[in-house]
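Q: Here's a sequence, model it:
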Amino acid sequence: MLGTEIVEPPLDTEFEAYNGKQQYTVLEWIFTSLFVVIVVPGLIVALLIAYPIYVLPMLLVYGQWAYGVEGNTQRTGGWGITYWGIGLWSCNRHVWSHFREYFRAHIVRTAPLPPGRNYLLCVHPHGVYVLGLVANVINNRRVFAQLFPSLTLRITTLELNFRVPLWREILLSQGAVSVDKDALEHVLTETNARGEPAGNILTLVVGAAEEFQLMEPHTMDLVLNKRRGFVKLALTTGADLVPLITFGENDTWRRETNGLLVDINKFLKKYLKFVIPELQGRDGNPFMPLPAKLVTVIGAPIHVDRVENPSAEVVNSLHQRYVEALFKLYDSYKDDFFKDRVRDMRLVK
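A: This is a model prediction of the structure:
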């Protein structure tokens, strides 16, 4: 530790012993997500078959609103500021304290992010469900807002998620936008009434699903060398780059490396851009992650001047600056939060 950080909660915090409340909260989050994404669409189809006269009109009205009137909402900034209403409430529920306790979670701010700029918060590593981001940022909004005041957090997710009824509304209420290029550009070029950058901080998991397939306990292998799109995006929008590392992310599950599911995932990744986790969790339960300690460290911003049509040389130069800043952040905290590593962070692709 450098001594200039702000850590929430403090590192000497005594968490409750592992208990059923913590495990229930983690399982609730996982199963709620799976229920909404998988079961709800099937339930809608079943109700449509059983009660077409009643269900069809409601579906037509909902479809016209969600996929017609609001069809581009996720690409044009989403539902806007989420620091009010059900989105804020759901992200600040007390139940999330049990979620964080299960992972002994901490968020570390190494430097302030001044208002009056837009930021691209680059998340490493992907892990399975980016649990560090969920525990310390997405469902810890009150603390995040205290650490980075006057900024509006936006989270990115696959466009496909906004096609699922109810799931799209949950995501939009929490400040989510599509990960498509036009959606990212919209948020990162947004201005306030004075014509200044709006103060958005947009999360982006740079390694994406491909990085999940590299995860092993006590390692941090990243897909970054071949990623240039996020750097070009920062240049064309003038958004500052901010590195984020969650130590312990890859320790939350052990990944199966053989079997039919591995082959299925190769197909899914190629054509649908997502994968089905092949996991072994706590007590062999694929749905229950291991209680790994998750420490999310957010680095200092890398200032980026806007360049309308950056050359390959300019993109590569900024990419190198980012990689150097990421390794500096890693080296500064690896001996505090990654003591059980079997090797240091690597850029493997």
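Q: rest of the way, CA atoms for contacts and neighbours
A: Noted.
Q: secondary structure class for residue 146?
A: helix (DSSP: H, G, I helix; E, B strand; the rest coil).
Q: What is the neighbour count of residue 285?
A: Neighbourhood size, residue 285 [other C-alpha atoms under 10 Å]: 12.
Q: and what of residue 294?
A: Neighbours of residue 294 (other C-alpha under 10 Å): 28.
Q: I figured it hits residue 99, correct?
A: No. Using C-alpha atoms under 8 Å, residue 294 makes no contact with residue 99, being 11.1 Å away.
Q: Now the terminal residues of stretch 292-306, how far apart.
A: With C-alpha to C-alpha, to the nearest Å as the measure, stretch 292-306 spans 39 Å from end to end.
Q: Also stretch 47-55?
A: With C-alpha to C-alpha as the measure, what separates the two termini of stretch 47-55 is 7 Å.
Q: to compare against the first, here's another:
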Amino acid sequence: MIRFAPLNVPLRRRLQTAAVLQWIFSFLGLAQCCLAAFVLLAVSYWWTAALLYAGWLWLDWDTPSRGGRRSQWARSWSVWEHFRDYFPVKLVKTVDLDPNKNYIFGFHPHGLVSSSKSSLSYLLSRAQGGNVAVIAVGGAPESLDARPGAFKLQVKNRKGFIKMALRHGAQLVPVFSFGENELFDQIENPSGSPLRKMQDRLQRILGVALPLFHARGVFQYSFGLMPYRKSILTVVGTPICVAHSPNPSSEDIESLHKVYLERLSELFEGHKHKYGVQEDQHLTFI
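A: This next block holds a predicted model:
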């Protein structure tokens, strides 16, 4: 039976839903729509507009790996406040960070977006400090295990961010976001199943994971691609001091990686009770 949303939903909740809906569209369909618009312009009488855009794209190609364009005007849009309040999202910092240093935040659980080495190097090599590179360490494969109640992290063999921290002397900060995996359900795909084999193969070919996720809709609560209204508690841990080593040895990398896993476990164990995680539930590193 379909559970429809009531008609008397407060305006603030409707605005929150609209804010998340635009994010879903941007994530799943904006690139395709822009590409279609470009092609239509290119084959129409407005082909000069497409040509000018292609020229600007060529000249602007390196901007994403050079810090992008920070816009305080865009950052101040109220849509982000509505987006935050939909779940809601709460950020907790355990210590104050030194603004004169650069940091790598190892974000858990799961990611769907790859991190560019050139972009990370640009941020972390800036001598004035005050820069943070956030890396979803688990990457695409981890998203295939993301489902409510799961605490399985793809991190045992993820050491590129450790090497990057050593090369630039950037401080490592473990970050865990409680509630991330509660936002969507995912069709069962245990390791070895036909579905998981197909997903793994597509991930190797395309470079991105294709989890079959679902949650609720805009006007009903039974099915759809809108995330559930589940609170998210993102906890930023204590920085791990990293010595600058332009050419780190494998021993240096292994040692720092071990420390990072220990700090990540301590962060999870120290805050899990605030989110209602059972005492017998622990992180699993794969």
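Q: Quick check: TM-score for this pair?
A: Overlay of the two chains. TM-score (TM-score structural alignment, normalised by the length of the second structure): 0.86; 270 aligned residues with a C-alpha RMSD of 2.4 Å.
Q: Give me the aligned partner of residue 274 of the first structure over in the second structure.
A: With TM-score structural alignment defining the correspondence, residue 274 of the first structure maps onto residue 208 in the second structure.
Q: now residue 323 of the first structure
A: Alignment note (TM-score structural alignment): residue 323 of the first structure maps to residue 261 of the second structure.
Q: SS state for its match?
A: helix.
Q: That one: neighbour count?
A: 15.
Q: same check, this time on residue 312 of the first structure
A: Using other C-alpha under 10 Å, residue 312 of the first structure has 10 neighbouring residues.
Q: And the helices in the second structure, which stretches?
A: 11-28, 30-42, 47-59, 72-75, 79-86, 117-124, 139-143, 160-168, 194-206, 250-271 (DSSP state H).
Q: so which of those gets nearest residue 242 of the second structure?
A: helix 160-168 (6.3 Å; C-alpha to C-alpha).
Q: Can you list the helices and strands that that closest one packs against?
A: helix 117-124, helix 250-271 (3 or more C-alpha pairs under 8 Å, 6 or more residues apart in numbering; DSSP states H and E).
Q: what about the alignment partner in the first structure of residue 108 of the second structure, neighbour count?
A: Using TM-score structural alignment, the equivalent of residue 108 of the second structure in the first structure is residue 124. Other residues near residue 124 of the first structure come to 28 when the count uses other C-alpha under 10 Å.
Q: any idea how far residue 124 of the first structure lies from residue 187 of the first structure?
A: To residue 187 of the first structure, residue 124 of the first structure is 21 Å away according to C-alpha to C-alpha.
Q: Please apply the same query to residue 121 of the first structure.
A: Using C-alpha to C-alpha, residue 121 of the first structure is found at 13 Å from residue 187 of the first structure.
Q: Show the contacting residues for the corresponding residue of the second structure for residue 113 of the first structure.
A: The equivalent of residue 113 of the first structure in the second structure is residue 97 (alignment by TM-score structural alignment). Contact analysis of residue 97 of the second structure by C-alpha atoms under 8 Å, 6 or more residues apart in numbering lists residue 239.
Q: for residue 142 of the first structure, same thing?
A: By C-alpha under 8 Å, 6+ apart, the residues touching residue 142 of the first structure are residue 92.
Q: That one in helix, strand or coil?
A: Once three-state DSSP is applied, residue 142 of the first structure turns out helix.
Q: Return the residue of the second structure aligned against it.
A: Counting by TM-score structural alignment, residue 142 of the first structure lines up with no residue in the second structure.
Q: Return the distance of residue 168 of the first structure relative to residue 79 of the first structure.
A: The gap separating residue 168 of the first structure from residue 79 of the first structure is 11 Å, by C-alpha to C-alpha.
Q: And for residue 42 of the first structure?
A: Taken as C-alpha to C-alpha, the span from residue 42 of the first structure to residue 79 of the first structure is 27 Å.
Q: So for those two, which sits in the more crowded spot?
A: Counted by other C-alpha under 10 Å, residue 42 of the first structure and residue 79 do not tie: residue 79 has more neighbours, with 17 against 13.
Q: That one and residue 72 touch, don't they?
A: No. Here residue 79 of the first structure does not reach residue 72: they are 10.9 Å apart, not a contact under C-alpha under 8 Å.
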